[in-house]
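# only geometry, no sequence info:
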């Protein structure tokens, strides 16, 4: 069968040499094996996404200071394992993760600790807000109940929040949707079609990847550095080489890594997007969960720098409650007009009662409750970190300043097997492969801290038992679990 050449960014020999670092482990006699293992590790970690074009053998040999014979032997090994593919005249590229998989659903039983979803319980005060909304509902029941763009009162309060954060916004620039995922699907339908390329972070939000695949769009991944976050040079190269129809980015407490762009990086990234006239969908679902400062004191929204082709998504699911199923899109009036014209093929608007509830929760008392939530969740984050340090001391992670999860590096590529085993110990997980454009990420696991601290400690204790049970197991089955 003829190998298909995927479209992807090219990595130079010099850059690949820096990424691989000290790749030799067992002396010169095992050089090709060590090099192949190092490349495979970075593929599994998502740092070399599928589709990445590799440098020519001569260029890589010069960058690593080795012979072309060694490079050729390493590539032969990687081709045998299905990690690299090559074609004469076209070079070599990353083609797969080499993992064997079978479909398997994790069983869910009563009493299981759900660590697959980074979603909290309802914010205190929601019941009182529902009572207030019940009285406000009387003003709407005499109408037909269809408010396609959203209730003016809710749109106005969301616009005020953007303005307070440094992005001047009017009510006419906000559309209410049935959650941030629905908002993303609306943007996707407007911006891209089958075969169109969409730039995404690697790793990224699994449901967004599912939506792209359902639309037959082609995600173009740009790897995030585990410690530093965004590779802006890599983003610039992908914009130039792939010319994506739009970019999907999370600048605030990126899901799953927890990274956050600072103001200087936002200005640079926004400038790149504006200069290339690349529309960008910015997911701010986690922006209100800032544990170091008030969200109003954080860096300006990325849309402040990205120009008129930016669409910012917000959500009540992470900050207030997923059961509200409400999100929104902030964009220019022109873009919202285009979205409205295509929205009727998807839905006819968000429910009125839930909008009234959220509007009541965006009053001063609701923001006071949200401030308390941030304090509580900071404690849960610290409790999870302490539990991992005690029960899983060889796991590493960067402590995020916000969001709802830790992105943990495992001592071995066992994320999928661990997710399967954890279910038998009463813990449901989403394996790292769910967050990769083409799978992989087997050395990574997202562990949310939305549960109460005492539950987190017990869940991690059970995780440590699952780790012990998989260390000597072979095979890597696939795991499909709902992710939030």
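Thanks, I have the structure now. From a predicted model like this one, the values you see are computed outputs, not experimental measurements. Numbers count the residues shown, from 1 in each chain.
# make it CA atoms for all contacts and neighbour counts henceforth
Noted.
# the stretch 251-400 of the chain: strands as residue ranges?
280-283, 310-315, 327-330 (DSSP state E, counting those that start in this stretch).
# got the buried residues for the longest one?
This means strand 310-315. Residues 310, 311, 312, 313, 314, 315 are the ones in strand 310-315 that count as buried (16 or more other Cα atoms under 10 Å).
# so the third one sits against residue 281, correct?
If I follow you right, that is residue 312. Yes - judged on Cα atoms under 8 Å, residue 312 makes contact with residue 281 at a distance of 5.8 Å.
# longest helix of the chain?
Assignment by DSSP state H gives helix 364-391 as the longest helix of the chain.
# so how far is it from its chain's centroid?
With Cα atoms, centre = their mean, to the nearest Å as the basis, helix 364-391 stands 21 Å off its chain's centre.
# take the one below as the second:
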């Protein structure tokens, strides 16, 4: 499990912003202990961060030094804090019965009656078969060649470049590289930035990658697999849901000397949060100021469900950034066609890295993607309509069957991110299997641990199954509440 670097220090002011400044019901040290332990479990105080001194905490929270000393002592007893002479108090997570779950999960066979809530992906659109028929009719033109197109078919690159230009960032087809899915693109990008292949010089601290918490589990695995050290920025949380504090993110990036970032500003997975247009220049300025080269994941950017225009690409505000996208979320996951938009001066660097991993995406699937791109607006428009109805249905089921859960309805994306009244996400995921549900527990979305009070619920399940989700969830939650001691064994699923 990756943790934030121990050199990252949280100020007293920042801590008070996370846990509040009271009032503190008596005994005050218990209230402070509870507030801090919950913030750690939720991932709002990252694992590995060094806490401010007890004196600074007292000043920031309006409590006495005696109170904060007792609270720190209690946190050490509970396993949330490790204090070493000369090193201060560092956040950690207590050992849990049954161990923790890996971010990239082991696949398991699902019963045909089981409802799969591990995957934010839809079934194929009705027009897919016709797109394959037309692509097969055109593939003969490519058969005399070798079939290797490491940067992608020119016709597909042109269509993708045109869409970026129409969205507000001028793009040349040569800046597009076609990949095997969005995470093929992420793997290439992060390796290029860390290993520094090509003519772009290596940067000190290049292996330190800033990520949001929570974030997509397969991103965690991909970044770690490339040798990255993850620097965790916990998304802010208030009564209106999750959002970004650019100043705090910049402070964390500067302290940790992060030189790369993986960020999801568009209908963030799993929270559904959308970075407002007015904050995009601010984020761009912060990244430039700290010399951070960002990888922006736009896989969900076109899935706004409440009439919002498609967000302006972050590349318009951060010219030296890499953007990745995919057909998986808007068309069909089985295509496995993704892409990268690359700054001109990094094309050689990224292309050299790509050739160390594979020689290109399949020709037929790229031709299918071309056919679907020609019908893009119609296909995506129909899909948004279905997703909007599914989102509203699932949110209502959670409110009806699980009124103690907190659910903030996102303006886009493919899932609800629900807050549980207790830290039992892992227990819920295990109990759910006995009620015909497959879930991914909150800790899988935590790059630095925590988040056992959260659960992601995709609303991409087939319409015929949707009405069963609420009752099954409620039954599973009742069972999870009955668990004590060691969590019963369960099978895990791949996250998508």
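Received, thanks. Please read these numbers as outputs of a predicted model, since none were measured by experiment.
# for the residue nearest to residue 278 of the first structure when sequence neighbours are not counted, give its distance to residue 22 of the first structure.
Of all residues not flanking residue 278 of the first structure in the chain, residue 246 sits nearest, at 5.6 Å (Cα to Cα, 6 or more residues apart in numbering). As judged by Cα to Cα, to the nearest Å, residue 246 of the first structure and residue 22 of the first structure stand 36 Å apart.
# what do you get for residue 429 of the first structure?
32 Å.
# how about residue 225 of the first structure?
17 Å.
# ok, now residue 79 of the first structure?
22 Å.
# list the contacts of the counterpart of residue 86 of the second structure in the first structure.
Under the alignment (TM-score structural alignment), residue 86 of the second structure maps onto residue 89 of the first structure. By Cα atoms under 8 Å, 6 or more residues apart in numbering, the contact list for residue 89 of the first structure is empty.
# reformat the strands of the stretch 251-400 of the first structure into TSV and put distance to residue 153 of the first structure next to each item.
Listed next are the strands of the stretch 251-400 of the first structure as TSV, based on distance: least, Cα to Cα, whole Å:
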stretch	distance to residue 153 of the first structure
strand 280-283	23
strand 310-315	16
strand 327-330	13
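# out of those strands, flag the one nearest residue 441 of the first structure.
With Cα to Cα as the criterion, residue 441 of the first structure lies closest to strand 280-283 of the strands of the stretch 251-400 of the first structure, at 21.9 Å.
# the second structure: matching residues for the closest one?
Aligning strand 280-283 of the first structure against the second structure (TM-score structural alignment) gives residues 294-297.
# who's in contact with stretch 208-215 of the first structure?
When contacts are defined by Cα under 8 Å, 6+ apart, stretch 208-215 of the first structure is touched by residues 181, 184, 185, 188, 189, 193, 194, 218, 219, 437.
# residues near the third one, how many?
Okay, so that is residue 185 of the first structure. 17 (other Cα atoms under 10 Å).
# so where does the alignment partner in the second structure of it fall, helix or strand?
Matched across to the second structure, residue 185 of the first structure falls on residue 187, judged by TM-score structural alignment. Per DSSP states H and E, residue 187 of the second structure falls inside helix 182-195.
# list the contacts of that helix.
Contacts for helix 182-195 of the second structure (Cα under 8 Å, 6+ apart): 179, 202, 206-207, 219, 222-223, 226-228, 260, 293, 295, 297, 299, 322, 324-326, 328, 337-340, 349-350, 353-354, 357.
# for stretch 358-369 of the first structure, same thing?
Stretch 358-369 of the first structure is contacted by residues 123, 124, 125, 126, 129, 132, 133, 153, 154, 157, 316, 324 when judged by Cα under 8 Å, 6+ apart.
# how long is it from one end to the other?
13 Å.
# now do stretch 315-324 of the second structure
So stretch 315-324 of the second structure: terminal residues 11 Å apart, Cα to Cα.
# how many residues are close by the aligned partner of residue 61 of the first structure in the second structure?
Residue pairing (TM-score structural alignment): residue 61 of the first structure is matched to residue 58 of the second structure. Per other Cα under 10 Å, the neighbour tally for residue 58 of the second structure reads 19.
# what does residue 10 of the first structure give?
When neighbours are counted by other Cα under 10 Å, residue 10 of the first structure registers 16.
# for it, give me its contacts.
Per Cα under 8 Å, 6+ apart, neighbours of residue 10 of the first structure: 52, 53, 54, 55.
# redo the buried residues of strand 310-315 of the first structure as TSV? Include distance to residue 404 of the first structure.
As requested, the buried residues of strand 310-315 of the first structure are exported to TSV (distance: Cα to Cα, whole Å):
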residue	distance to residue 404 of the first structure
310	25
311	23
312	20
313	17
314	15
315	14
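# looking at the residues you listed, spot the one nearest residue 109 of the first structure.
Of the buried residues of strand 310-315 of the first structure, the one sitting nearest to residue 109 of the first structure (Cα to Cα) turns out to be residue 315, at 28.9 Å.
# what does residue 126 of the second structure correspond to in the first structure?
So, by TM-score structural alignment, residue 126 of the second structure is matched to residue 124.
# mind checking what residue 112 of the first structure lines up with in the second structure?
Structural alignment (TM-score structural alignment) places residue 112 of the first structure against residue 114 in the second structure.
# let me fix that, I meant to ask about residue 172 of the first structure.
In the second structure, residue 172 of the first structure lands on residue 174 (TM-score structural alignment).
# for its match, which residues are in contact?
residue 157.
# pretty sure it sits in a helix.
Yes - assessed with DSSP: H, G, I helix; E, B strand; the rest coil, residue 174 of the second structure lies in a helix.
# show me what residue 455 of the first structure aligns to in the second structure.
Residue 455 of the first structure maps onto residue 465 in the second structure, with residues paired by TM-score structural alignment.
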